[in-house]
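Engineer: coordinates only, sequence not included:
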């Protein structure tokens, strides 16, 4: 398990419960020291880490003889971590990517990043609605494992990963739609910040439901534009992950947005957990603009992160042009929002 944050630790416990021999690599020395001393990770202090799970910040020690490497680093650090892991991993060992995002400098999905750094390796992605603390606590969880192979069978990489991690409480489903699974994980965190902002502003449950639903429409449109399948967007890695991360303060992205909406100073500490939605808002919007996919919720989050007024930005979403709801039909018909016209007329007459 390459990545010693809360999610990497939870997945290490998942693999251990499934009967696998597990090593956990953490970049931070203080994490390794803490686990060795207390068998607790400061990033996930609620979970005991068994003594036979080796924790190290030596990449070669972590990957020596490994049959599988699971990459669980923050999205913007994945390239560097994969580059470090590549020479230490056996040539025939596959990798599973659990990082969610789009690389800022290149606009590449995480699988495309790994393909550049670790060429000719079998590769799968794992995503879905997962709070690390609940997974670590052995609570019921479903995920999607995707690998780009035709026809499911015992040797399919997604099937091999699913069998390796499945337990009474951890249920993987299989997919061959890698791009669909990845785009759902990349964009949902941005929408979660929008939901948090709505909650911080006190806009109510109706507003949250609207943001989630329209956010899913945006993610679906972006997914279809890159060749993803509609059923993936409606599955665990799409709608499932979105609903979870938009509905609880356990979500760092939701909590961060809530602080923004409430006018608090939503500071991301350099040594604290990464807020992936804030890290990936610009790259998600850049991809959408490149593909000419309208994503007004994500655009609004990016504008707020860049300093736009929070309340006015969310109000502008409500007063945008009226148009059909169906994905892809936004430009079939539009008309200016009458409240916006009235507001503009009042402003001009003042």
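Structural biologist: Arrived safely. Only a predicted model underlies this, so the values are computations on that prediction, with no experimental measurement involved.
Engineer: C-alpha only now, for contacts and for neighbours.
Structural biologist: Noted.
Engineer: Count the neighbours of the closest residue to residue 236 other than its chain neighbours for me.
Structural biologist: Distances taken as C-alpha to C-alpha, 6 or more residues apart in numbering put residue 128 closest to residue 236, at 5.1 Å, once the chain neighbours are dropped. As a burial measure, residue 128 scores 26 neighbours (other C-alpha atoms under 10 Å).
Engineer: Now for residue 128: which residues touch it?
Structural biologist: 142-144, 185, 236-238, 240-241 (C-alpha atoms under 8 Å, 6 or more residues apart in numbering).
Engineer: Residue 251 now?
Structural biologist: Taking C-alpha under 8 Å, 6+ apart, one finds 131, 245 in contact with residue 251.
Engineer: try it again with 7 Å
Structural biologist: Going by C-alpha atoms under 7 Å, 6 or more residues apart in numbering, residue 251 touches residue 245.
Engineer: and the gap between it and residue 295?
Structural biologist: Relative to residue 295, residue 251 is positioned 22 Å away (C-alpha to C-alpha, to the nearest Å).
Engineer: what's the burial count for the closest residue to residue 225 other than its chain neighbours?
Structural biologist: Using C-alpha to C-alpha, 6+ apart and skipping the chain neighbours, the partner closest in space to residue 225 is residue 291 (6.9 Å). Residues within reach of residue 291, counting by other C-alpha under 10 Å, total 12.
Engineer: another structure for you, compare them:
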């Protein structure tokens, strides 16, 4: 990797478009945003604005757009910015067009629903000849696209690869911190969505900010236990992808997961398969199942999963959490 690196961002939703825009503005790379909707890509090329995903935000003149999968063939870095449950299909669709030495970076915050695997593990099976990295942390698409200061984490199995990716993608308003803990970075990103739903339920029920603070702190403890059991570093979730992302999504109404939880707290029947993507709704049941298999105690995650599945009502969930045996910090 070097300056003038060609970078492709696959996935023309809000986050993918924002990443493509902010990387383009660094001036270090030729960037192409790739999507499957040919009409959308033509509109983006002509209008330089994604009214649906990022209304009112102008896209850089030098950003390129394509609906052709072979547009990624000359890229040394390819970012997969589609939802977590679409990453396996994307790997199969775009894999044949990847350059031989291309590094693939998953930018989704979830766990593969079919296999229960981390996205890097799933992508390594689908794309065995490519290094797989993960980008995660506290960053809303609109903030990134507007050039507001944002810091996130990027992790690869080889720390040297993570550091080179951080150098290639970072710019004046978008700073990446390198890590070799792909497990911790991914699980921090996935599980904070579950906890944001829990905080939304608290807000929707009107049971107070003290309860939200308790959920954030005890939820972080759950995340640390789970990351350790999966072979990651507990301290990773006290950084950007974990605590940083949790604070953002548990307190800001820009968060789809928080709004989903608020709807549940209001007694609404909220279906995560319709309307806005709610990654945490899928991650809750997967994480709860994996935690049980590993013997990891995750009562908040279990409660969120049961509420979403309709197996537990919110008052009972709150009572069960508050009457658990008293333990030490």
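Structural biologist: Here it is on my side, so go on. In this text the structure is predicted, and so the values were computed from the model without any measurement.
Engineer: just to revisit the earlier point, the residue nearest to residue 236 of the first structure -> the second structure?
Structural biologist: By TM-score structural alignment, residue 128 of the first structure lines up with residue 137 in the second structure.
Engineer: same check, this time on residue 281 of the first structure
Structural biologist: Using TM-score structural alignment, residue 281 of the first structure lines up with residue 284 in the second structure.
Engineer: show me what contacts its match?
Structural biologist: Neighbours of residue 284 of the second structure in contact, by C-alpha under 7 Å, 6+ apart: 194, 301, 304-305.
Engineer: Map residue 266 of the first structure across to the second structure for me.
Structural biologist: Aligned partner of residue 266 of the first structure by TM-score structural alignment: residue 270.
Engineer: Look up how far residue 173 of the second structure lies from residue 21 of the second structure.
Structural biologist: 12 Å.
Engineer: So which of those two has more stuff around it?
Structural biologist: Set side by side, residue 21 of the second structure and residue 173 show more neighbours around residue 21, with 27 against 18, by other C-alpha under 10 Å.
Engineer: Quick check: which element contains the more buried one?
Structural biologist: In this assignment (DSSP states H and E), residue 21 of the second structure forms part of helix 14-24.
Engineer: Give me the mean deviation of that helix from the first structure.
Structural biologist: Once fitted to the first structure, helix 14-24 of the second structure is off its aligned match by 0.9 Å on average (mean C-alpha distance after the TM-score superposition for the first structure).
Engineer: which residues of the first structure does that helix align to?
Structural biologist: Taking TM-score structural alignment, helix 14-24 of the second structure hits residues 6-16 over in the first structure.
Engineer: and the alignment partner in the first structure of residue 66 of the second structure, what does it touch?
Structural biologist: Using TM-score structural alignment, the partner of residue 66 of the second structure in the first structure is residue 56. Shown in contact with residue 56 of the first structure (C-alpha under 7 Å, 6+ apart): 24-26, 32, 62.
Engineer: 10 Å instead, please
Structural biologist: By C-alpha atoms under 10 Å, 6 or more residues apart in numbering, the contact set of residue 56 of the first structure is 2, 4, 23-29, 31-33, 35-36, 62.
Engineer: leaving aside the residues next to it on the chain, what's closest to the match of residue 281 of the first structure?
Structural biologist: residue 305 (5.0 Å).
Engineer: ok, that neighbour touching residue 314?
Structural biologist: No. Assessed by C-alpha atoms under 10 Å, residue 305 of the second structure is found out of contact with residue 314, at 11.4 Å.
Engineer: out of these two, which sits in the more crowded spot?
Structural biologist: Neighbours were counted for residue 305 of the second structure and for residue 314 using other C-alpha under 10 Å; residue 305 has more, 26 against 21.
Engineer: what kind of secondary structure is the more buried one in?
Structural biologist: Following DSSP: H, G, I helix; E, B strand; the rest coil, residue 305 of the second structure is assigned to helix.
Engineer: what's the spacing between the equivalent of it over in the first structure and residue 152 of the first structure?
Structural biologist: Mapped onto the first structure by TM-score structural alignment, residue 305 of the second structure lines up with residue 302. Applying C-alpha to C-alpha, the value for residue 302 of the first structure to residue 152 of the first structure is 39 Å.
Engineer: Tell me the counterpart of residue 94 of the second structure in the first structure.
Structural biologist: Using TM-score structural alignment, residue 94 of the second structure sits opposite residue 85 in the first structure.
Engineer: so how far is residue 200 of the first structure from that match?
Structural biologist: Distance from residue 85 of the first structure to residue 200 of the first structure, by C-alpha to C-alpha: 40 Å.
Engineer: next one: residue 288 of the first structure
Structural biologist: 27 Å.
Engineer: do residue 106 of the first structure as well
Structural biologist: 33 Å.
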